[in-house]
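Asker: model this:
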Amino acid sequence: MEETMMTKRPKSLRRTKRTKKKRALRFLLLTMMLTFVAVILYGVSLFSKTQVAVDRAYEALDGRPTTINGKKIEPAKDNISILLLGVDDSEARGQEEASRTDAMLVATFNPKERDVQLLSIPRDSYVYIPEVGREDKITHAYAFGGVKAAVEAVEGTLDIPIHYYMEMNFDGFIGVVDALGGIDVEVPYERIEKDEKDANAIHLMPGEQTLDGRHALALARTRKLDSDVERGKRQQMIIQAMLDKASSIQSIGKYGAIIDEVGHNMKTNMTLNEMFGLLEYTKKGMPHVEMLTLDGTDDWSSGIYYYMLDEESVADVRYRLKKQLGLLSDSSRSQLSTNEVSNPMNDSPYGERSIYN
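Answerer: Below is the predicted model of the structure:
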């Protein structure tokens, strides 16, 4: 009898072990299934949220090119340009004067080369503004006629078409940076800066650090200790830091909050499908981003500060942008004459005008 009992125990133990393994396997499969479902639901939720946000942000702009070589523009396949506008529409600004662009950047995309160029335009650049038919600071174009006037001024100065625009106010910028959990940048110097309420609210300290939205905005806006060009470089640095943070795995769970901020504080003439086209650039990792600047000189001769663009620098930037957009060949650089450099309105729909006169 004892032998019989002894021989049955191992079988019972084996059944118990098999049962435990099956339970563990079922638990693992259930966990994987629930995780997969959660990811799908999160993706659907994000898509729905994104659709609502983009619909809210969409604002068409008359007169923009909608075709390239007779075909509808597809950002995933075509070379395109986007004007990025950072607008100060705070209550303090609104009480005193019309909104102005505090940051103007042009991004050009070349899907074949997987290249992105990012040009920062100094806000005090003295250029011809078609909206009013005279020269002024390019930052004033937006105040004169909104996005349309800003786009026309940029097109005339750079002699390239602008296909899309994205306008973001300061609240949106602060909200996106905060939603990302801050951005990692190097602050070049100590600086006391204002925010929308207090003239001494922001205290920037030098060195590498993580900045929240308010401090990142202060760093992007300040120019008292250097120049408009250096401020443009800082803005490019901050955009790169935001892209790096947004593309990290740790930020995936923050996309919902980012979409909310963008939807409430951005305007654009890009549709959701067109935006998805830009995701092609990230499928093989982040694309190469080349930073461009416009050289020039400070001018106080009129009693008002202007940034006078250097004609050779303008010609060089125009060439780079046109090449990126596929508007000229490598051999075309030698054909750029001094006349073309000083007349950015050549071959544009706004007539022949110099950037200065």
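
Asker: C-alpha only now, for contacts and for neighbours.
Answerer: Will do.

Asker: a helix runs through Gln199, doesn't it?
Answerer: For residue 199 the amino acid is Ala, not Gln. No: counting by DSSP: H, G, I helix; E, B strand; the rest coil, Ala199 is not found in a helix; it is coil.

Asker: Identify the residues contacting Ala150.
Answerer: By C-alpha atoms under 8 Å, 6 or more residues apart in numbering, the residues touching Ala150 are 138-139, 141-142.

Asker: 7 Å instead, please
Answerer: Ala150 sits next to 141-142 when contact means C-alpha atoms under 7 Å, 6 or more residues apart in numbering.

Asker: now it: how far from Asp310?
Answerer: 20 Å (C-alpha to C-alpha, to the nearest Å).

Asker: Outside of the strand ranked longest in the chain itself, list whatever touches it.
Answerer: Among the segments of the chain that qualify as a strand by DSSP state E, the longest is strand 100-110. By C-alpha under 7 Å, 6+ apart, the surrounding residues in contact with strand 100-110 are 79-88, 115-121, 123, 139-140, 142-143, 324-325.

Asker: Give the buried residues for it.
Answerer: In terms of neighbour count (16 or more other C-alpha atoms under 10 Å), strand 100-110 has its buried residues at 100-110.

Asker: next structured bit after it?
Answerer: strand 115-120 (DSSP states H and E).

Asker: quick one: that next one to chain centroid distance?
Answerer: Chain-centre distance of strand 115-120: 10 Å, with C-alpha atoms, centre = their mean, to the nearest Å.

Asker: Which strands or helices does that strand pack on?
Answerer: Packing contacts for strand 115-120, counted by 3 or more C-alpha pairs under 7 Å, 6 or more residues apart in numbering; DSSP states H and E, involve strand 100-110, strand 288-293.

Asker: Which one of these lies nearest to Phe276?
Answerer: strand 100-110 (13.8 Å; C-alpha to C-alpha).

Asker: neighbours around Gln324, how many?
Answerer: 22 (other C-alpha atoms under 10 Å).

Asker: what sits against it?
Answerer: 108, 110.

Asker: let's see it at 8 Å
Answerer: 79, 108-110, 117.

Asker: Take the helices and strands packed on strand 115-120 and write them to JSON lines, including distance to Leu46.
Answerer: Formatted as JSON lines, the helices and strands packed on strand 115-120 follow (distance: least, C-alpha to C-alpha, whole Å):
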{"stretch": "strand 100-110", "distance to Leu46": "25"}
{"stretch": "strand 288-293", "distance to Leu46": "27"}
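
Asker: Next, the second sequence, to be compared with the first:
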Amino acid sequence: MWLVILGDTGLRRDLPFPVRLQRALMSSYAPPPAPYTPLGVSDRAARVRFRRAVTLVLMTLVLPGSAQLVAGDRRLGRIAMRIWGALLAVVLVSVLLTAAWPGLGLKAGTSPALLGLLRIVLIAVAIGWGVLFVDAWRLGQPLSLLRNHRLSLVGINGALVFVVVGALLFSAHVVNVQRAFWIAVAGDGDVAGTSEGRYNILLAGADQGAGRVGLRPDSLTVASIDARTGKTVLIGLPRNMSHFPFKEGSVMDKQFPDGFDCDGCMLNGVSTWAMDNTHLFKRKKQAGMVATISAVEGITGLEISYWAMVNMKGFRNVVDAFGGVELNVRDRIPVGLPHEASFHYIEPGVRTLDGDDTLWFARARHGSDDYSRMARQKCVMSALLSQVNPAKAVLNLREIMEAGSSMLSTSIPGSEFDTFISLALKAKDQKMASVSLVPPLLSTADPDIDVAHGAVEKAIERSENPPKKKAGGAKKPKPATDAVTGGSKGTLSSGYVANDTDDVAAAC
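Answerer: Okay, here's the model as predicted:
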């Protein structure tokens, strides 16, 4: 028996027999069972601890600082709740003021200083809120939880931190993009007042980078905007006009007192001539645009308030950011050149075009002429103004701002951006009129400037004071034409409808 007890125990043989016997007996001793615990009590306690931990995290989501106030550092909780309350008060007051005076909201949304402050606040709130989430997780005593509860708590807290902090940091990024956009496109000129109650903005389009205004503009249009109602008249100027006068007393008027009558000189060449003779101008970098404005003022009789140069490549990106534009395509429009692999046609019909096709719709001349193209350009302008969706603009704000900063350079100072955004919103729901100084109204080779001035004045007068419908009488319809040339309704001899109308959208 002793051999059985002592032989198989693995005890050391060199120890005295009594010691070996004692150890053998102790090794065979079984400890008494643990005190009896009623089934389910420990599980319920674990669930209570888990619910408490989750509640602290959710309290931080709903009311930052409340978890610390009830289970942690009360001083930290009070500070966090006061900051949160102050932020909510600022947001509420801002919303109420914007609802009462929308101009204040536009002013704030276009102010680089306020946008910069908002960006800093968003980043600070993101960091502070993230710290509170981590502290709420700590207050939940995760090490006291069961393993599956601990993992669930980590997942819940991590998801909330990712969503809340991520959303705030992304918002800060969008605000910074918007701030950078306003800084990039803001002009450095002086604030210009209205001219006879209107803002006259020269819109020039060219294939160029923002700020480089010395190249030949591909298109020239004056948007004459009523400063009170936002009603707009688009005045189209043909790029091939020659023998026109400049504004009296301007640098170009002194160089060409009898009009722009040099060999091969046309309207779209004024900028190039000025950039070759910058010594004549005070602002040498802006010589091309200054000269072009003096030409436009001489031709139209209007005083130009500001100018905006649109880069066509950036324009394409902006259209894509808005999700395209719907246009009535009246004829096949070629996209690209026949030798290019991407060459194709925009087929007739009401179609939603992407940025590249919209650009070619506005610029294609194959099988067309410059004046049909000018009519299509007015259709694009009208469609963009009427179809811009504020909700979509908010969703794609970052893409629009990034594309727009490479699309636009302007002389409009940043302090005036809110004014023109407000006017654009007013113009959105109103008819847009147009007049183009092209055949058959006048000859572009030797234009009658008195006729040009009269046509502009008449178009503006009709926009400000539209003719009233006679009671009980039917409106005399205008002669209709079914002819379509180069994608525009009308012909070169009879004129294109969109170039001279009280409602561009209807003419398109």
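
Asker: where does the TM-score land?
Answerer: Overlay of the two chains. TM-score (TM-score structural alignment, normalised by the length of structure 1): 0.65; 280 aligned residues with a C-alpha RMSD of 4.1 Å.

Asker: Let me know the closest of the contacts of Gln324 of structure 1 to Asn265 of structure 1.
Answerer: Thr108 (22.8 Å).

Asker: Just give me the match in structure 2 for the closest one.
Answerer: Under the alignment (TM-score structural alignment), Thr108 of structure 1 pairs with Ser224 of structure 2.

Asker: ok, and the closest non-adjacent residue to its match?
Answerer: Asn200 (4.4 Å; C-alpha to C-alpha, 6 or more residues apart in numbering).

Asker: Correct me if wrong: the one you found contacts Ala308.
Answerer: No: the criterion here is C-alpha atoms under 8 Å, and Asn200 of structure 2 misses it with Ala308 at 11.0 Å.

Asker: can you tell me which residue in structure 1 aligns to the residue nearest to Ser224 of structure 2?
Answerer: Match for Asn200 of structure 2 (TM-score structural alignment): Ser81.

Asker: List the residues that contact the residue nearest to Ser224 of structure 2.
Answerer: Per C-alpha under 8 Å, 6+ apart, neighbours of Asn200 of structure 2: 194, 222-225, 302-306.

Asker: run the last query once more with 6 Å
Answerer: 223-224, 304-305 (C-alpha atoms under 6 Å, 6 or more residues apart in numbering).

Asker: next one: Asp89 of structure 1
Answerer: Counting by C-alpha under 6 Å, 6+ apart, Asp89 of structure 1 has contacts Ser99.

Asker: Nearest spatial neighbour of the counterpart of Ser434 of structure 2 in structure 1, chain-adjacent residues omitted?
Answerer: Aligning on TM-score structural alignment places Ser434 of structure 2 opposite Met291 in structure 1. Using C-alpha to C-alpha, 6+ apart and skipping the chain neighbours, the partner closest in space to Met291 of structure 1 is Leu118 (5.0 Å).

Asker: Let me know whether the one you found touches Leu294 as I believe.
Answerer: No: between Leu118 of structure 1 and Leu294 there is no contact under C-alpha atoms under 6 Å: 11.4 Å.

Asker: Near the aligned partner of Val154 of structure 1 in structure 2, how many other residues are there?
Answerer: Under the alignment (TM-score structural alignment), Val154 of structure 1 maps onto Val296 of structure 2. When counting by other C-alpha under 10 Å, one arrives at 23 neighbours for Val296 of structure 2.

Asker: With Gly166 of structure 2 instead?
Answerer: Neighbours of Gly166 of structure 2 (other C-alpha under 10 Å): 14.

Asker: Also Gly156 of structure 1?
Answerer: 28.

Asker: what inclination does the host helix or strand of it have with respect to strand 100-110?
Answerer: Using DSSP H and E, Gly156 of structure 1 sits within helix 140-158. Counting by axes from the mean of the first three to the mean of the last three C-alpha atoms, to 10 degrees, helix 140-158 of structure 1 lies at 30 degrees to strand 100-110.

Asker: Just give me how far helix 140-158 of structure 1 sits from the chain centre.
Answerer: That offset, for helix 140-158 of structure 1, works out to 18 Å (C-alpha atoms, centre = their mean).

Asker: and what of stretch 334-342 of structure 2?
Answerer: 30 Å.

Asker: what does that stretch contact?
Answerer: Contacts for stretch 334-342 of structure 2 (C-alpha under 6 Å, 6+ apart): 343-345, 360.

Asker: Lys378 of structure 2: which of those is nearest?
Answerer: Trp360 (13.6 Å).

Asker: which secondary structure element contains the match of Asn200 of structure 2?
Answerer: strand 80-88.

Asker: Mind reading off the mean deviation between that strand and structure 2?
Answerer: After superposition onto structure 2, the mean distance of strand 80-88 of structure 1 to its aligned counterpart is 0.9 Å, using mean C-alpha distance after the TM-score superposition for structure 1.

Asker: Give me the distance between that strand and the centre of its chain.
Answerer: For strand 80-88 of structure 1, the distance to the chain centre is 8 Å (C-alpha atoms, centre = their mean).

Asker: so after it, what's the next helix or strand?
Answerer: By DSSP H and E, the next helix or strand past strand 80-88 of structure 1 is helix 91-96.

Asker: Against which helices or strands is that following helix packed?
Answerer: Applying 3 or more C-alpha pairs under 6 Å, 6 or more residues apart in numbering; DSSP states H and E, one finds that helix 91-96 of structure 1 contacts no other helix or strand.

Asker: Which of the three states applies to Thr210 of structure 1?
Answerer: Once three-state DSSP is applied, Thr210 of structure 1 turns out strand.

Asker: That one -> structure 2?
Answerer: So Thr210 of structure 1 corresponds to Thr352, using TM-score structural alignment.

Asker: Look up how far Ala383 of structure 2 lies from that match.
Answerer: From Thr352 of structure 2 to Ala383 of structure 2 the distance is 11 Å (C-alpha to C-alpha).

Asker: list the buried ones in whichever helix in structure 2 runs longest?
Answerer: For structure 2, the helix with the greatest residue count under DSSP state H is helix 147-185. Under the neighbour-count criterion of 16+ other C-alpha under 10 Å, helix 147-185 of structure 2 has 149-150, 153, 157, 160-161, 164-165, 168-169, 171-185 buried.
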